[in-house]
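Engineer: need coordinates for the below:
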Amino acid sequence: MSEQPSGVSRRSVLAGSAAALGALGALALPGTASADPPDWSRAVVDSTMKRFTPAALGGWSYPIGLYLYGQYLFYRRTKEHKYLDYVVAWYDRFITDDGISNSFSSLDSMRAGQMLPLLYNETGNAKYRKAADQLRRRFDSYPRTSDGGMWHAVSRKEQLWGDGVYMAQPFLALYGKVFNDPTYCFEESAKNLDVYFGHLKEPAKGLIYHAYDATGSQPWATGPGKHSSFHWARAVGWFGMAAIDILEVLPADHPRRGDLIGIVQFLAEGYRRYQDPKTGRWYQVVDHGADAGNWLETSASSMYAFTLARGIERGYLPSSYAPVARRGYAGVLQKVSVGADGLTNLTDICEGTNVGDLAFYFGRKRLTNDFHGLGAFLIMNEQFTRRPV
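Structural biologist: All right, here's what the predicted structure looks like:
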């Protein structure tokens, strides 16, 4: 990972391209206790570290793993070891010389494992390799649908949720690269995206449904497709980021590489179609922007902006998507501010969410500084800091 330039301020983004951001109109910046920091990633990470010691950050979970991966990306840019030390201190609560004690009974429980190969590369400590090996072996016996899709959880029999691919498959692909296990890891991670996509996609909209039930027994699994009925924003965002992350390590000649690029292109068109023209962000239920009760959600908007920007950088998407990415980034920056205590606040982040009906999605809590949003924000901000579109 290459060293990155210094941070990009909110005002520079809003002022940098009048043509690209024109659809945003004259947006007033939210009130802040002080001027915008020169580097939003640093401000968010420093604020989180002031709020929580590693011991108080929370238990093993995918939102914490997502956040710490974002902090790791910031560390890779700055090379300031206190930021890596914080990540290591949290992981060392769970990992010993014997590895990790975890049954990994859900895909969600695997997401924090994304850092294990990275920590091994950073430290050379064998315990991170041992823990990564334990997680890798779990895939051999993890339950799957008849066509090979990994169940969202052992308790969610025969169910594939769009968010699940991000929880497990990027780890598997990265493990294959770092620890020289490419044949199984590359194929299995990419195959799962293909299988999930086949069940969840809605071609007319460029979106995916939240979940699929192979048995058709769930109350939300309506119709012949056996999928849920709505396009929940963060599930769509997880899916795009999963495709991007696997493409980062998949060999150029891998037979499924074209499929994953096609998924990025499919979703990018949906992102463009449903972006809110006033704010640049995206709605909690993506294609129901006109419905009363729907709201613009920050974590998914960060994910979409990241996926578009990385897709353009890697050549998966044409430059015509750059204005969409810039509007998305600028829109998310409208949701972060510095409070009177000098710490950052990131607002309108959806809480953890199961599959439900329209009222259920609209009624989810809108949180401030939730780790789903902080992690997605850092991933997005590091992308735009390193390579503005």
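
Engineer: hey, let's count contacts and neighbours off CA atoms from now on
Structural biologist: Fine.

Engineer: for P170, grab the count of nearby residues.
Structural biologist: For P170, the number of neighbouring residues by other C-alpha atoms under 10 Å comes to 27.

Engineer: pretty sure it is in a helix, no?
Structural biologist: Yes: under DSSP: H, G, I helix; E, B strand; the rest coil, P170 sits within a helix.

Engineer: contact partners for it?
Structural biologist: Taking C-alpha atoms under 8 Å, 6 or more residues apart in numbering as the criterion, P170 is in contact with Q114, S189, A242, D245, I246.

Engineer: all helices of the stretch 251-389 of the chain, in order?
Structural biologist: Under the criterion DSSP state H, counting those that start in this stretch, the stretch 251-389 of the chain carries helices at the ranges 257-274, 298-314, 322-333, 358-362, 371-386.

Engineer: farthest-apart pair in the contacts of P170, please.
Structural biologist: Longest distance between any two of these is 13.2 Å, between Q114 and S189; criterion C-alpha to C-alpha.

Engineer: one more sequence to fold, the one below, so I can look at both together:
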Amino acid sequence: MKKFNAILVGIMLMATVGTTLASEAPAKNDNERPKHYSEWLARSEMKRFPTSCMLDFSKRPNWGYVVGIELESMLDTYLRYGGDDILAYCKQYTDTMIAPDGKIRGYRLLDYNLDNTRTVHFVTRMYREFPEPKNLRAINTIMKQFNDQPRTNEGVYWHKAIYAYQVWLDGIFMGLPGRLLAASTIYSPDLAVPIYDDAVEQVKATYDRTYDPNTGLNRHAWDESREMFWSDNVTGLSQHCWGRAQGWYTMAL
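Structural biologist: Reported below is the predicted structural model:
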């Protein structure tokens, strides 16, 4: 099911390339048959999971990267084609998961989990279109994690606190695009530009550390400490290239 959901998200992303301002989105009659695959897919998921925080077959309200990515695709669909029901579904998530004081339900900053920062990309886009103070407070919380996130000696984020000294290829997608979008939204240029520069350096260092010259692809992970069971004693590399991580890294670029 998770594989199916990942494919669904990919299709939605491809089907919604390009957006227009919300004010330009056409009004929709609730009984009108959708004309675009992205609308069909969005409403199919909305029927499958009437509460947006339960997307991805969640058992409880879920602050997670899959939910954030899928809702961002739905936001793209709304901005392109309209649909008050789709917008309400997106807003339902931020209203459920983010308290008025900005506290994020189920999120723990000290986990330093890059997977749990990806949803800030969706929240930032919601804030840019429909500014709400609570969403800004949540964005600032995630930005604090980015500022404090443990790093390798070369300055690349650890993937999680429990994965000390480990750089995962998909961590580039989980963290950096959201950090850059948020920085361009809430910071002045003098504060944002160093974040852009840092992102470029992390992208480069991750590529160099995970590159496999025998295949021209990037391995999934690199362990600076060489202590993980999957880590090569000399290179620190994992044994495998993970196709999804390779794709996420490309999307992040």
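
Engineer: can you calculate the TM-score here?
Structural biologist: Both chains were compared after superposition, and using TM-score structural alignment, normalised by the length of structure 2 their TM-score is 0.78; 211 aligned residues with a C-alpha RMSD of 1.8 Å.

Engineer: picking that back up, turn the helices of the stretch 251-389 of structure 1 into JSON lines, columns for mean neighbour count.
Structural biologist: Putting these into JSON lines (neighbours: other C-alpha atoms under 10 Å) gives the following:
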{"stretch": "helix 257-274", "mean neighbour count": "20"}
{"stretch": "helix 298-314", "mean neighbour count": "27"}
{"stretch": "helix 322-333", "mean neighbour count": "26"}
{"stretch": "helix 358-362", "mean neighbour count": "16"}
{"stretch": "helix 371-386", "mean neighbour count": "25"}
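
Engineer: in a markdown table: the ones you listed, plus distance to F104 of structure 1.
Structural biologist: Converted to a markdown table, those look like this (distance: least, C-alpha to C-alpha, whole Å):
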| stretch | distance to F104 of structure 1 |
| --- | --- |
| helix 257-274 | 26 |
| helix 298-314 | 25 |
| helix 322-333 | 33 |
| helix 358-362 | 27 |
| helix 371-386 | 20 |
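
Engineer: looking at those, which is closest to D92 of structure 1?
Structural biologist: D92 of structure 1 lies closest, by C-alpha to C-alpha, to one member of the helices of the stretch 251-389 of structure 1: helix 371-386, at 19.5 Å.

Engineer: what range in structure 2 matches the closest one?
Structural biologist: The aligned range for helix 371-386 of structure 1 in structure 2 is empty, by TM-score structural alignment.

Engineer: and the angle for that helix with helix 298-314?
Structural biologist: Angle of helix 371-386 of structure 1 versus helix 298-314, following axes from the mean of the first three to the mean of the last three C-alpha atoms, to 10 degrees, is 30 degrees.

Engineer: the helices in the stretch 1-150 of structure 2, which residues?
Structural biologist: For the stretch 1-150 of structure 2, helices defined by DSSP H, counting those that start in this stretch occupy the ranges 2-15, 37-48, 65-81, 84-97, 120-129, 133-148.

Engineer: go through those and pick out the most buried.
Structural biologist: By mean neighbour count, with neighbours taken as mean count of other C-alpha atoms under 10 Å, helix 65-81 ranks first of the helices of the stretch 1-150 of structure 2 at a mean of 24.

Engineer: to what extent does that one diverge from structure 1 after superposition?
Structural biologist: Compared with structure 1 after fitting, helix 65-81 of structure 2 has a mean deviation of 1.3 Å; criterion: mean C-alpha distance after the TM-score superposition for structure 1.
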